[in-house]
Each structure stands twice: as C-alpha cells, then as structure tokens.
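Visitor: what follows is a protein structure lacking sequence information:
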C-alpha cells in the first residue's frame, strides 16, 4: 500500500528522480560554511507535506506561501511514496510553467494528471560559456570556452555528480575533462570549430554525468544559434540548462493518478522604500490618531475589502504596522471599531472582521514561540502515548484488555472513564502550563491583550458583563490560537507529521475542552455536547485558572512593561537555539580524516555563539536555522553575491574543487528566496506594495466614497472638524495611489534597485 507524500520543489532546488529518490538536506552546518551563510544566504528549501499512510487517495489540506526568484521558469510537485527501509519512490509529478501560472491571474485550480519522471527531463543548473567568432585566413572560426557550471543535479549516490561537457557542431564532437564528485565544476577549456560561409547550424553544449559501469546520465544542454553571433564580438554569460526534448515521450497521463492543486502566482514589482513612504506615513498617521482621526482610513479599508481577501489584507496591514512599531495601536483601533458597532456581547469578535483576522495574524507572528513553549510538551505527550480516547458513547470501540493470555472485553463504561482520565490529565497540564506563563508571554502580546481587556470593559460595564472582557481575550487566545494549534499541530509547526486517526481524535476532544474553558463554561457551550460532562470538574477549575491568568496578564503596569522590553533588548533574546554539527578535518593527503563535533548554538539578533551543553530544548532542523539566519541577515549591506555550498577539505573546496580557500564562491546567493513562514523576516516594502495593490483594486469604491463625503460636506451633513475633513484624508490617499501608479509605469524593471518579488501561494 502506498504512503503518499507531496514534495514541492521551487526553482533552484534538486529535482528528485527515480534513481535518486527524495534527498533530505544534511542535518549539519559545517564550520567552514558559517561565514558564508552569515554574509550571503541562499536557500535550497523544498516544501514537503506530511505523509498519508496506507492509502491511494490521500488528502493533505496544507497551504504554503513561497517567495521565488524573479527569474524562475517553472515549479514542480512530486508525489512520493515514503519507504522506511529504502529510498523513497517517485510516483509522479506535476510541473507548472511560469506562463501557465501567469495565464491564470486569479489562480490555477483543479485536478492535474501526474506524469512519469523522465531522468532526461529532470535537469537543473546553469553553465558559464564564452562564445566568439574569430576571422581567419580562409574561414571564420568559432571558439567556445566552457568555463564552469553550478547547481547541477546530483546523479550519484554520494550526493554529487562527475560532470563533463560535450560540445557538438556539424557532426564534430569535443569533450572536456571529467570533474569528479562535484555539482559546481570548473573546466576553463576552449574548443574551436571551423565555420563555413553562411552557416546555419547550431552549437550544442551538453552536460553529462560520467559513470564507470552504467550509461552516462544526462544533466542538461544549451543550444546556441550561430547566426546571432557577430564577428569579433565575444559573448559571455550563464546559460540555463534545458532538458532533452528530442526523444519521444510516453503518453501515460491518467495512469499514475491525479493531483488537486490551488496555485496562485503574485508577481509584484517592489519599488524603492522611498516610494512607499507617503502611503506608510499616511496610514501610520491615521493609526496614531485612532478614533479621533479625520477620515478613518482603516475603517474605510475594511468597508471596501471583500470577505475573500480580508485575511490577506489583515495580514499585510498587521505586518506593516508591526514593522513600524504600531501593531498595538493598529489593533486597538480595530478593537474600538468593532466595539462601536457591536451591541450583543455574544457576537463580539465572533465574525470574520478585520479585527478578528488581524488578531489571528498578530498571534501567529508575535506569539508562535510562546505557543510552542506552552503547548509543545502536551502535544508531544499525546503523540507519544497514542492512547485510545473517546467520550461519545455512540463512537466507543470496545477493546480487549488483560495480560498473560487472560483477556476480557473492556466495558463501555471503562473506556469512557479511562478516556476522561486521560483528557483531564492533558487539560490540567495545559492549564497549569498556561498559568505559569505570564512572564513568558511576549511583551507586545501582553500589551495588546491588556488594551483589549480595557476597551471591552469600558464598552460593557456592570456586574452582568463581568465575564465579557475575559471572553474577549479567550476568544483569540483559546478559540483562534490554542484550539486550532491543538487540532492541527503540523500547521503550527508543532509536529513534522499530521496525527493518525487515533491521535487526531484525542486532539479534537482536547481542543473542544479548551474551547469550553475559553467560553467560560457557559450553559450554551455545555448543551452542545452533553457527553463532554465528565470533563466539567476540570473545565470549571480551568475557568478559574484562566481568569486568574488573564487578570495577571492584563494587570502588568506600563512601567513594568517598559522595563521588561528594555531588559529584553539588552539581553538580545535568541532567534534560534539548538544543536548543530561542526565538521572537523584532520591531516592532509591520503591520511586525511573527517569527524563531526556536536555543539549547541545560540543565534540572537546580535551574535552567533555556542556552548558544549544545551540550555533548552534541542532543535536540529536545518531549514529553521536557515530561516533564523535570514531573519538576522536580511538587512546586512555586506551580503555576498556568491558562496561555497561545500566545505574546504584538505586543499580544495568539495563543491567546485577550487584550491583557493578565500576565492569567489561557485554558487550565487539567493537571500530573497524564502518560505513564507511565521519565523521568516518581515519585508516592509513588500507589505506596502501588497497594500497598494489591494487599494488599487478598490480605487473606484474609494472615489465613490470621496464624492459622497464631498457632497455631504457641501450640504452640511458631515460635521466639520478643526483639522482635516474626512474627504481631505481620503483625497490624500487617492493622490498617493496616483503617485505610486506613475512610479510603477515610469520605472523600467531593469532600473529598479529592488528585484521583482514572486509570491507563490499553493494549497494541496
């Protein structure tokens, strides 16, 4: 039975083949690579879904956002069969070109047939060539210099290749030497061919992996039209390797199954920061003024935002104001807007408003590490125990219990009681951990919850509304943050795999119990599922614990908050900590040996240090380290343009065999290629561009609103204010949009200092 897993490979990533399998990145970072990663970061991340076991019809339901380089040509989705003892098998793939994605501006959605993976089409990398037509006595001569290649596909079991280049022209073939064990070879070899007058032939440069026993593996080729080359004007550059499409392909679509995808490509041209300053300053001015603002642009943005794109707009606004240090003020303004139009306490923050969506994004960005600290140990215990838990009598499965061959049927009552005990233990441990985590909660999260608590208490005073401020806090903390993380721990990066059916049921029941505690154990919540009654004593105790926790959380004084922030800034809190392996090389020549030393690293916003023993939970995921390194290095003005992906062993680099240790790197850095996750760095210019793009889409509605305000001001129905009139603030926004539109149209892509940003949104 197949165990499908989906591997999404962005451009520049190794393409898995049937002979290669799914190559997992090495779980160590050699010491010789640390300086290169700190100065110039590149990523070879591929995104992998969880494995769905024992099925031919898997469902993943996972969503990703990936930043791609502006020069990408295609993305591929590989469906893999995971094997515990051998290499993973490739079931099939779906490849979407950039042109295909661009032809669906609203997104590509639907079922697509899997195709067989042909090794001759699984190529990657680039080759550096210098081409020149030189005049001769009798005829011109074509000179082709094969300099180097980078990021070639690894075809051998050692994770590399033995590449050589074959140059063909008019039946003549010449070959370079073979570079052993390298995906970044350097040849620096030149070949010459005699050209006939009026020649219309093409020059074919093929890259191959040499094999001693089996046939050579194709690595890609470049075909060059000779006619476009001019005499005595050499051309030099990097050429992308292309697959061999001359062979007839097998048409086996449908035989390997189909994959349902929802993919949308957002190709954004990000202007220099100075272009977005008027827009950012205008929005920040509105947030600082709050409800006393003249135009309330934030409220207008909410009115003109449809339900389908409200989450994206909320996330972009939240990240923009978070970068400006105004996240708390922005959320406070949204709280006031929501409270001003809410009269029933039971509907407060229960809709998908801009306030609710922004708060969800805020907790995922600012509170994810806090969530991991509180919830991580409980989730790990549930996964490790794998106990059968069920409270619904209609779903109970009676099991056999006993030992030494003396089995007896377990009664339904015993199953229910044992399940209740297990859930009470998990719920009690979670609430206890939450009660002890007041100081561990990030300062900005505490300040936001304190402001929310105060606003709700001001809006709904009186003893009859005593629990309303607490429910307002728990509606976000429990119902929209902790409960979803309990039900889907992989989506919150708490586990690498989705839960099996038994564990998933336990997590669902635990999430329901947390929701009941978050609802303050109201009669309405108890009436929904009466079979949850065995948990009521723990739920009632949890309500008291939760109220005490929230009281302590919101009672921290402003002075203490400022002192805490100052202390945190002095301590430079760690961005990432955990074990890494240092590569050690001993001796030279044939006596050279290698070893790895395990050390525990601490990456902060100021330094990278290490110790011999751990001081916290060990984490060794290389992709998370790369994301943390990107976070602290994104604003480094000294980013290198290239780096060595290998290690300097003996007297040469293992990647390109270059013997100069401080020489130029053989692979280019790609600092902007990131997986769009909660722990990736904020890109303020990109967020401003996405907000501008959204406002541009609702510009007609903004103009209509401006005309209404203008007519109201003339008729006297809009009250005059001592400062700007509402229409003046909106008029400023419309002028800013016009200026940005002109900046985009007058700035060619090549003249912009910032690269185009390709954001790929996909759902499987």
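Guide: Here it is on my side, so go on. Since the model is a prediction, treat every value here as computed from it, not as a measurement.
Visitor: going forward, measure contacts and count neighbours with C-alpha atoms only.
Guide: OK.
Visitor: so residue 516 is in which element?
Guide: Element membership for residue 516, per DSSP states H and E: helix 501-518.
Visitor: please enumerate the helices of the stretch 201-350 of the chain.
Guide: If DSSP state H, counting those that start in this stretch is used as the criterion, the helices of the stretch 201-350 of the chain fall at 273-289, 297-303, 310-323, 327-340.
Visitor: next up, a second structure to put side by side with the first:
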C-alpha cells in the first residue's frame, strides 16, 4: 500500500438528535402559573441554526417526538439545543434557555436517553469561534534582543540585568459570531497578576468579516519577581455609535519559568464566555429537556485499505449457511436489532450489485425456518430491516412521484378527517364531512399507488420477483403467500410508513411544521393503506359479501375504522391490488410490456426544495439588492426558482447545461455557505441557510450533474467583482479557472470507503459480542469432536483479541484501536497445535449446543454451523487487525505531527487547545 498517512485520510462525523419532550417550563406570566407558551426547539452547531422543530402551542410540557439526522460538514465546539417561545405579536421569538453540550458531553451521552437541565442564556454566553495565538518570552539588554540560539540561564539573565518581555501575536480568528449579518471585530489583550489588570492593548477593527486576519504583535514588560500571571484576549464587534458587542474571550494562565524552558507557543483556542458568566451557579429553574443523541466519527482511509473487508461483505451471499456470512454476522453483533449496521450493509451491497442475491439468500433462510405463512416477514427480522432500508435507499424518487402531491395537499388544506366519535364535539354534523374528506384522501392515495407500477425501480422489481418465487416454492399450496410477501413490504413498510412519517421519507421539508390535525389525517390514511395491501383477488373472494365477517377480513381494532372501511371498499379494490403486486413482481424480461400511466400535465418530481438567497445574474456592481430570497426547486431535469413556493418559475436551468458546482469563499460577498453554479451563460450564486443545507444541495447537484459533458476542470473560488477576479486578480471575466475543481466520483451513489469503515467501527465497538460468539463456537466444536479441531482454534494462541479498547472519539468510532493492537500476527496455515480448554458444557448434547445462543453480552445469536461460523469469524478478525493497525499508525502520526503549545501531546477533547494541521514528516510517514 503506497500511500502516506498524511494523504487521503478523511474524518466523517454524523449526528442524530431525537427530541423527546420538555417538562416544567416556566410560565409566561408570573401571576398565572398555568399560562402556557408557544414553544419550539432549535438545534445549532455553535451559533449556526441547522434545524427547528414544530411549534407546540399553549403548553409548558410539550411532547415533541421529532428527530434530525445529518452529516456534520465542519468543525464545531458546542452543540446547542435552544428552547424558544414564539411571539406572534412582536414577531421576535424569545429564548427560554438552552442545553449546551461539548464534544465530550455528546460522547458521554451517546445512544443514551437523558433529561438535560435547561440553562439560561445571555449575551456573555452566546459565543463561538477560534483564535490563533503566538506566545513567547523574549529578553532584551540595552534595547537589543538576546539570541535564542544560546539562551542564558535564569541566574545569568539576572546578573546581566536583561529585561524580560512577554510577546503575544494575534494571527487570525475564524467562525466569529455575526451581528445582523456582519462582524467588525477587534481584539483586546490584557495582562493580569493576582486578578489585577496590569496593562491592556487592542488591535484595530477590521470590517465585515468573521475570519479576521489581524497579524498584530504586542509585548508586555514582566518584572523579575513575576512567576505566574494571566493573559486575557477578548474579541468584540465594533459599534461606531454604541457599545461594542462581546464575541468571546480566552484566558491563559502562564508561568514565566515554563515559558523560558520551551519554544514559543503556537496554537488555536476556542473562544469562551465571560468568566463572570461561567462562574454563575444560581440559575433559575427553567425545566428540563429529554434528548437522545447519536454521534459517530469515522476516520476513513483510501479504498485499498478496505479490500479484504469489502470482499468478505460482497461475497456473503455465496456462504452456506447464510448465517455464517460476514454480512449476517456483523448485523447480529450490533445490539438493538443491528439497526446501526443495516444502513452501511445495504449501501455496500447495493453499490456492488450484490444486494438482491444477498437478500434472496436471507429470505430463503428465513422461509425455511417458518411454518406459518401468515407470519412470514411480519417481525423485525434481518430481511425485513434490510428490505426497509433498501426500499428507502433506491425508492425515494419513486415515492416522491407517487405520494408527494398527496402529502402537500394534506399539509396545506388542513381538512378535518377525524372519524373517532369520541373525539368529535358534534358527531352528527362533523362525522359525515370528515368521513368524506378522509375518503377523498384515501382514494387519491390508493389510485396513486396502484397506478405507479411502471415507475417502480427495476432493482426493486427484481427483489420482489425473487421473494414471490421463493414464497411460491416454500408454500406451494398457499397461492396467497406469493402476494402477501410483496405487499407486506411495499404497502406496510414503504407506502404506509412514508405517509405516517413524511419527514423521515423526505416527502416534506424538515423545516415544515406538521400540525396535530394534519398528523392525525396522515395516521388515518396510513391505516387505510396498510389494510388495502392485504386485499388481492386471491385472498378476498367476494369481498363485499364478507363485509360482515370482521374476523376474516380486515383486522381493525377500532369500530370506527371498520365502519369507514366498509364504506370505502368496493369490488375493484382487490383486483387493482392484485394487478399492482403482479406488475411490480414480474420477471424483468416482461417489464417493457407493462402499461405506463402517463400524465403529461403532472409536475416533475421535486427532489429538493427550499428558500435560498440568490445573487442577481449578469450584474457588475456589488449591491445589497443583488441578493434576494427565492424559492428553489430541484428536479431530476432542472433547477428553477420563483418568488415564492406557489409562484411561477422566474428561471429554469437545465441540469445538463451545468458545467460545475463549487463553494464560494466568504471573502467575495462577506457571506457564508455560498455555492456557485457554473453555466455557459455565467455563474449563479446561491446562499444556503446553514452549512448542513449547503452540503445537501452541493452533494445532490453534483450527483445529478456528474455525467455531464464539457464540465470545467478548473474554477474561480472567488467572484468577479469590480472588474477583476478576487482570487487570481485577472481582469478578463472569461478567464479560465485558477483552482482545480473538487474531485467527485462519477455516478457514485455510495461512499463505499465510508460505509466499510462504519462496519469496521461497529465490529470493534461490539467486540465483547464477537468474543462471546467465538467462545460458543469453540464450545460446540469441542463437544462435537474433542482434540480434532484441526486448527480452527490454533490461530488464537498467536492472535489474542483484547476486549479492552482505546478510543479518541466514541465507543463505536472509527478511530478506535485495540489495546494490544490485536497482538502480533495471524499466520495462515499454522494449524499444528490444538490448545486445551476448560469445557463447561461437556454434558450437553450436540443438538443442544448447536441450538444454543450467545446471551448476556447485549446480543443473542443462533449458531447453525459452528465450523463455518468460526471460519467467518477468523476472516473478520483478520480484517479487524489490519484496519486497527492502520488506525494505531494514524493516531501515532497525529501525535507526531501535532503541536499543542510546544509539547508533543495526545489530543484531548476537553482541552481548549485545537489540533494544528499535521505537517508530514519522514518520521511520520508509514507504508505497508
């Protein structure tokens, strides 16, 4: 492997926040303890808002029940969850309080549900950003600086009468808070001794930048009797006709003796709140917020590093039995049903075109262990979870084209559809109207689904066809099963689930609020869709004649749902469902003969939409009015925008005309999160609302334009303003770009290296389960044939896997390393020795041992074939060792190339020091 550790290594972080509920929020008025508030929560990376929940009206104990997931595209210091009150009159929302979590806090509460106290907020605590400082002691005699090449001792300095000065250079800052969209920062440097200010100096103010480059140096005289002192660097936003706004500060406790003995300090520091605020402890009671956090950080190496693991996963479908394959084992090692492992497994197998083969093998295994066809795939089995994830992964555009218009109607029209008489104030008047409203929506959903067969992705049809054939083979006497195995996925787990939770399936923007009435309507529609999925001409003969036989027809628990369903159902429904299921599970050779429902008047499928700020095109002068809010729509064919969501398009850009999509540097317009879309006619600049949204638009646009012809190979990272490109200073507007475009994988839907690293991280973080499974395999093999294991166990003498791990991130982080680095070597073919074991289960029969499960270590695992399972575990262990060795080398390399002050030191998440970018050295370069 001929790559250096300093190259092509990425760190990818992912965050998921599940909002549970808030309780005991303070009442709005001091006089009325029961007065509720209109509250919502907002999620921020430092001070940048990336998500906002729905508003919950007139309550002090809102039940939120929302979740948000994203990749984190930038470095951050604090994760802040604000509890806000909406003010309808003033239109200026009020902050009730916040929960503020450092990276260390996030890791401590990873995957745990916890009640967090809500703390107060004021201007002195609302800080973010970093500052780069240089700090050193210099000695002067007769106005001349003494040489640092041959430093004098303290005694020599004292005898010579040399003067000691503290030299501090403020280099630059980044990610500072903006005040009304701008930041005019300046810094104040103060020297303290015994909490008494001795001297103070300040920089000049820089205009309109959150990334100021000060490059100013200050020196302070230090008396000889000073040993310990403190330097405080404070940042402010300059207000010309008022008081400056505090942006944050850094306090450095220093020792003159230590500074004399080391090289000058050069490091980044996080800005913190005022010391006075951080020392407060008499907070008022503001309630608590229940959250569940998931945070992963994976260090991703180049593709060749994962060759062995990739081969094991990709070839899993060929292993017999399938339960002994690498993919199956990894999914079973992870607690909570293996949820964390399902997504990377499905994506790796999908990208390598092996997903249908693997799912077919898993389905065959599960069918062979099922005797009752009515319960097939109804549980939360591995196949069910994989197919769920696979349908979401490849079927999102299909889902959008089928249900997006219905969801938009329900959310915008807000028609009452409640049919539960116990929830109606006037049943006689409301029930007929609500029933008709619900029937209208249910009819639309049913027609949209049953007419969408031709739009179903071919890969899903191939999977459904495989499942139908397996069901027909396993249950030849039950002709209904071949349809039910398809309907349970496509109706129950796909369409009905998407209607029930449209945000989770991208059927409505995350920022769009779903009020309780619309949410109830979606729930009722989802119930109907679930039920019609059970209707086929095979299992519902003479359906109208059976309406009275509840127990043999549709399993509704609620009386009101049964009454509605009896009105909704007609003779054509079973035949339409049967026809739809037959079409989406047909042999692919007959797909071209399927009839297509065409509707030329229907709008194109919208893949992403939202309100963004754009810069007017073909303007030469910079002005505030050039940037305007517009509502953008991105389809598979074009990017267009209008004045508002319902307005007519003002501009439409065909995607096949896009020459490139890149980020724009902040310096051009003093704005963050700006993208540039390069076209033959010019460049369109659009500003996204936050860094997460920017990354989502960038990734989607790049993926949709990846195969475009004539794409540019270079671009300008800055804009053309006042007659010149700010990046290269060329005055020719048509000048070729001065920077190479970002490298993208053409047509790649999946970052394979990232997904493989995630699987490796899950194996490492669940190594206790791995060892438990290994031990049980050994017990079974010893019972079956004592002394004749041939060598399946001999490897462990030379390859002991430790259960203790070191981790610089989370327990399931990709930067984990085994304490013993998984020991020395795994010698293939060294099978001469068979160790002796303490056998606790020698009295058990072979059948009992074969059926035993691993439990007590957060997992349960059935062992079908201990010998094949052991071979697979050995192969996985070998991959784990190879990858963990690379993680260990990379951590050592980071330590070697990291300057924290002047000391070589490990990275500490709780320390205020920030890692400087490692400089590659010959000592830190490792090759395989």
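Guide: That came in fine, so what should we check first? Since the model is a prediction, treat every value here as computed from it, not as a measurement.
Visitor: one step back: against structure 2, what's the mean shift for the helix holding residue 516 of structure 1, could you check?
Guide: Mean deviation of helix 501-518 of structure 1 relative to structure 2 after superposition (mean C-alpha distance after the TM-score superposition for structure 1): 1.5 Å.
Visitor: got TSV for the helices of the stretch 201-350 of structure 1, with mean neighbour count and distance to residue 752 of structure 1 too?
Guide: Below are the helices of the stretch 201-350 of structure 1 laid out as TSV (neighbours: other C-alpha atoms under 10 Å; distance: least, C-alpha to C-alpha, whole Å):
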stretch	mean neighbour count	distance to residue 752 of structure 1
helix 273-289	17	11
helix 297-303	16	29
helix 310-323	21	22
helix 327-340	20	30
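Visitor: out of the ones you listed, the one nearest residue 249 of structure 1 is which?
Guide: Between residue 249 of structure 1 and the helices of the stretch 201-350 of structure 1, the shortest separation by C-alpha to C-alpha is 41.3 Å, and it involves helix 310-323.
Visitor: look up how far residue 847 of structure 2 lies from the alignment partner in structure 2 of residue 99 of structure 1.
Guide: Alignment note: residue 99 of structure 1 maps to residue 104 in structure 2; criterion TM-score structural alignment. Residue 104 of structure 2 is 48 Å from residue 847 of structure 2, where distance means C-alpha to C-alpha, to the nearest Å.
Visitor: please apply the same query to residue 77 of structure 2.
Guide: 55 Å.
Visitor: so for these two, which residue has more residues nearby?
Guide: Between residue 77 of structure 2 and residue 847, counted using other C-alpha atoms under 10 Å, the more crowded position is residue 77 (18 against 10).
Visitor: which helix or strand contains residue 882 of structure 2?
Guide: For residue 882 of structure 2, the element it lies in under DSSP H and E is helix 866-897.
Visitor: three-state assignment of residue 663 of structure 2?
Guide: strand (DSSP: H, G, I helix; E, B strand; the rest coil).
Visitor: leaving out sequence neighbours, find the closest residue to it.
Guide: Spatially, and ignoring its direct neighbours in sequence, residue 663 of structure 2 is nearest to residue 675 (4.5 Å; C-alpha to C-alpha, 6 or more residues apart in numbering).
Visitor: for that neighbour, give its distance to residue 104 of structure 2.
Guide: Separation of residue 675 of structure 2 from residue 104 of structure 2 (C-alpha to C-alpha): 32 Å.
Visitor: looking at these two, which has the bigger crowd around it?
Guide: Taking other C-alpha under 10 Å, residue 675 of structure 2 and residue 104 do not tie; residue 675 has more neighbours (23 against 16).
Visitor: helices of the stretch 401-550 of structure 1, residue ranges please.
Guide: Under DSSP H, counting those that start in this stretch, the stretch 401-550 of structure 1 gives helices at 412-435, 443-459, 468-477, 483-487, 501-518, 523-528, 536-554.
Visitor: check the mean deviation of the shortest one from structure 2.
Guide: In other words, helix 483-487 of structure 1. Following the fit onto structure 2, the mean deviation recorded for helix 483-487 of structure 1 is 2.0 Å by mean C-alpha distance after the TM-score superposition for structure 1.
Visitor: show me what that helix is packed up against.
Guide: helix 501-518 (3 or more C-alpha pairs under 8 Å, 6 or more residues apart in numbering; DSSP states H and E).
Visitor: which positions in structure 2 sit opposite the helix it packs on in the alignment?
Guide: So helix 501-518 of structure 1 sits over residues 516-533 in structure 2, by TM-score structural alignment.
Visitor: go on, stretch 435-452 of structure 1?
Guide: With TM-score structural alignment as the criterion, stretch 435-452 of structure 1 aligns to 450-467.
Visitor: now what about that stretch, what contacts it?
Guide: 356, 359-360, 363, 391, 394-395, 398, 402, 482, 485-486, 576-577, 580, 583-588, 591, 594-597 (C-alpha atoms under 8 Å, 6 or more residues apart in numbering).
Visitor: now the residues you listed: which count as buried?
Guide: 356, 359-360, 363, 391, 394-395, 398, 402, 482, 485-486, 576-577, 580, 583-586, 591 (16 or more other C-alpha atoms under 10 Å).
Visitor: name the nearest residue to residue 654 of structure 2, ignoring sequence neighbours.
Guide: Closest to residue 654 of structure 2 by C-alpha to C-alpha, 6+ apart is residue 638, at 4.3 Å.
Visitor: tell me who's in contact with the one you found.
Guide: Residue 638 of structure 2 neighbours (C-alpha under 8 Å, 6+ apart): 652-655.
Visitor: please report how far it lies from residue 882 of structure 2.
Guide: For residue 638 of structure 2, the distance to residue 882 of structure 2 equals 45 Å [C-alpha to C-alpha].
Visitor: could you do residue 101 of structure 2 as well?
Guide: Relative to residue 882 of structure 2, and taking C-alpha to C-alpha, residue 101 of structure 2 is found at 34 Å.
Visitor: turn the contacts of residue 638 of structure 2 into TSV, including neighbour count.
Guide: TSV is the format used below for the contacts of residue 638 of structure 2 (neighbours: other C-alpha atoms under 10 Å):
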residue	neighbour count
652	15
653	16
654	14
655	20
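Visitor: out of those, which are inside helices?
Guide: Among the contacts of residue 638 of structure 2, none falls in helices (DSSP state H).
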